[in-house]
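>>> based on what follows, work out the 3D shape:
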Amino acid sequence: MTSKLSLRILGLVLCCAAAIPGLGTVAARAQSVVVMVNGEPITNFDIEQRSKLNRMSHKNDSRQQVLDDLIDEKVKIKEGKKYGVNPTDSDIDSSYATMASRMRMNSAQMTKMLAAQGIRPDTLKSRIKAEMVWGSLVRGRFKDSLQVSEREIQAQLKGGDDSKAVESYEYQLRPIVMIVARGSDSVDARRREAEQLRGRVTSCAEADRLFKALPNAAIRGTVVKTSADLPPALRDILDKTPVGHLTAPEVTKQGIEMVALCGRKQSTADTPRKREIREKMFADKFQAKSKEYLQEVRKAAMIEYR
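Okay, the predicted model is just below:
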């Protein structure tokens, strides 16, 4: 009974579609296959969906560019399966949620935003999957050739005014907060109190005793950071602060904050400049290897235009 009813409903839908001029033609055109990639179809609908997604990020790629991207993604995913790189739905959903959070949304809100532009969430998830697969493949298969040596970094540093940039420090820090209630008009008074206390502290042991005994104040445990971990403005402040002393009071959401500098020593860790060079060189090597590998994989793929 159910089977017969389903067939009747299907027949009714098809008849209605045929009765509306052009509707059947539009649907067929949207789902018509443009190219087969290793036995998997890419349709006009896929191209239209990706074009809409690209326009949301202000990319006005031509139809052929969009098609090429979709072909590349098909061959990337096929290559990944060959080497056992196949993200689960959970992995993809997690990456989708992370992308949404960077836009200050949750997954449901981003799905709703995409739907408002006529875009299915699977359109974005397909791109995410291809990027995850390809990133893992290139890093895994060509790990050694992507490494950036110290010699390469030093070669980049030579000839430039990077004498200071090659110095790296390790800082031992103890954050301090003097709590100020929200909406309180005592911020200025609390700041003056912080300045007075700052002048009395000449060691971290003194800071520990003082702020542990002070009402509405806290001194946290030691945090170790290197030059590359800190923003330039904070590095500059710490380099000018004597060891055992406090940085100038700063008003934050928590109250009045300072940092006790408990130690500063030269380190072999990357400096900010060296890290910047290392990341740039790695990105360049990755891009070159990715392009070369993709050309190789695409040549071996079965791509049939319709």
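>>> from here on, contacts and neighbour counts on C-alpha atoms
Noted.
>>> chain center to stretch 186-202: distance?
39 Å (Cα atoms, centre = their mean, to the nearest Å).
>>> what of stretch 29-48?
Using Cα atoms, centre = their mean, the distance from the centre of stretch 29-48 to the centre of the chain it belongs to is 30 Å.
>>> and the contacts of that stretch?
If you take Cα atoms under 8 Å, 6 or more residues apart in numbering as the criterion, stretch 29-48 is touched by 63, 66-67, 70-71, 74-75, 123, 301-306.
>>> buried stuff in the helix or strand where D188 lies?
Assigned by DSSP states H and E, D188 belongs to helix 187-200. Judged by neighbour count (16 or more other Cα atoms under 10 Å), helix 187-200 contains these buried residues: 187, 190-191, 194-195, 198.
>>> could you work out the most separated pair of these?
Longest distance between any two of the buried residues of helix 187-200 is 16.2 Å, between V187 and R198; criterion Cα to Cα.
>>> please give me the structure for this one as well, since I'd like to look at both together:
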Amino acid sequence: MTMTFAPLRRAFGAMILGLAVAGAATLPSFAATVVTVNGLTISDVQVDQRLRLFRMEGNKGGRNGALDQLITEAIQMSEAKRLNITVSDAQVDEALLQIARNLKVSQDRLVQMLSQGGVSTDTLKDRLRASIAWNAVGERAVAPNVQISDLELDQRAAQKVSDYQKFDYILKEIIFVGSGASGRSSQASNYRSKFSGCDGAVQLSLAYTDAAVVDIGRRHATQLPEAMAKELAGMNVGGITKPRVVENGVSMLAICEKTQAEDLTFVKDDLRAEVGGDSMKAQVDAYLAQLRKDAKIVYN
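Reported below is the predicted structural model:
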């Protein structure tokens, strides 16, 4: 039986764990130090446990990969300690519980599954603790230094904006309220065939039952759904879109004003998070690489 942990997403990364039930194994009764990292010891039992977790995940990193991950976590925990960052047992327990929830099993069942694979719950908790601590290190030591260039955002945003998104509109929405989409669509289509511009929109609606005209106001194309923006781009002032079934009836948009305007505001808002995340990850990776370079690692 194979199961997969859902992602535990943090500010700048994700931990994705896989879990498969394997045969139970007996743990050794003694532990010998394999490596010391900045004064923190890693034992052969810890390596063996992490290797078992790797196997349950389908991770083929082997013993060297398990040891390397433990060394990385020791470096991360050492840096967290230097910055006076602590991770409470409650935080770790909550992360463990979240894994169980994502698996749609109880926490007791999750512990049982680990045990059946010969893995101590503490092995998973240690990895969660290091991940939480490292996230906190990044937020404190790296995030304040992440710079996002407005020029870079402008350039990326301009590349993302298509021709149909380079318009600014003042719109009215005409809604035919009620269920029965086919009947309402027919009336909306009739209204559309008689529509002659925004000035007469309200007067024309009075000839229909449960028809309303709503002032949408100014909208840039980047604020509209793609299909709607494309349809409006091909229309002139006084045009009205095809009827669309919406939650409360049938809707159409009428163009009262239309101007050429390349507004990058809304595109940049999405890009800011995307670029910031990429920059954050790059700087966090560089930060960790430097810590590893400076770490005192002694193999026994």
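>>> picking up where we left off before, redo the buried residues of helix 187-200 of structure 1 as CSV? Include distance to G244 of structure 1.
Output for the buried residues of helix 187-200 of structure 1, formatted as CSV (distance: Cα to Cα, whole Å):
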residue, distance to G244 of structure 1
V187, 25
R190, 22
R191, 20
A194, 16
E195, 15
R198, 11
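>>> quick check, nearest of those to S149 of structure 1?
The shortest separation between S149 of structure 1 and any of those is 43.5 Å, and it belongs to R198 (by Cα to Cα).
>>> show me what the longest helix along structure 1 is packed up against.
In structure 1, ranked by residue count with DSSP state H as the criterion, the top helix is helix 272-300. The contact analysis (3 or more Cα pairs under 8 Å, 6 or more residues apart in numbering; DSSP states H and E) places helix 272-300 of structure 1 against helix 63-82, helix 121-141, helix 143-146, helix 150-157.
>>> so for it, what gets flagged as buried?
Going through helix 272-300 of structure 1 with 16+ other Cα under 10 Å, the ones that come out buried are 272-274, 277-278, 281-282, 285-286, 289-290, 293-294, 298.
>>> same check, this time on stretch 139-152 of structure 2
When neighbours are counted by 16+ other Cα under 10 Å, the buried residues of stretch 139-152 of structure 2 are found to be 139, 142-143, 146.
>>> with stretch 212-228 of structure 1 instead?
Within stretch 212-228 of structure 1, the residues that qualify as buried are 217-219, 222, 226-228, counting by 16+ other Cα under 10 Å.
>>> what about those, which are in strands?
217-219, 226 (DSSP state E).
>>> closest to R8 of structure 1 among those residues?
T226 (71.5 Å).
>>> before we move on, the earlier item: tell me which two of the buried residues of stretch 212-228 of structure 1 sit farthest apart.
The widest separation within those, taken as Cα to Cα, falls between A217 and A228 and amounts to 29.4 Å.
>>> sorry, back to before: could you dump the buried residues of stretch 212-228 of structure 1 into JSON lines and include distance to Q109 of structure 1?
Written out in JSON lines, the entries for those read as follows (distance: Cα to Cα, whole Å):
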{"residue": "A217", "distance to Q109 of structure 1": "40"}
{"residue": "A218", "distance to Q109 of structure 1": "39"}
{"residue": "I219", "distance to Q109 of structure 1": "40"}
{"residue": "T222", "distance to Q109 of structure 1": "40"}
{"residue": "T226", "distance to Q109 of structure 1": "38"}
{"residue": "S227", "distance to Q109 of structure 1": "38"}
{"residue": "A228", "distance to Q109 of structure 1": "36"}
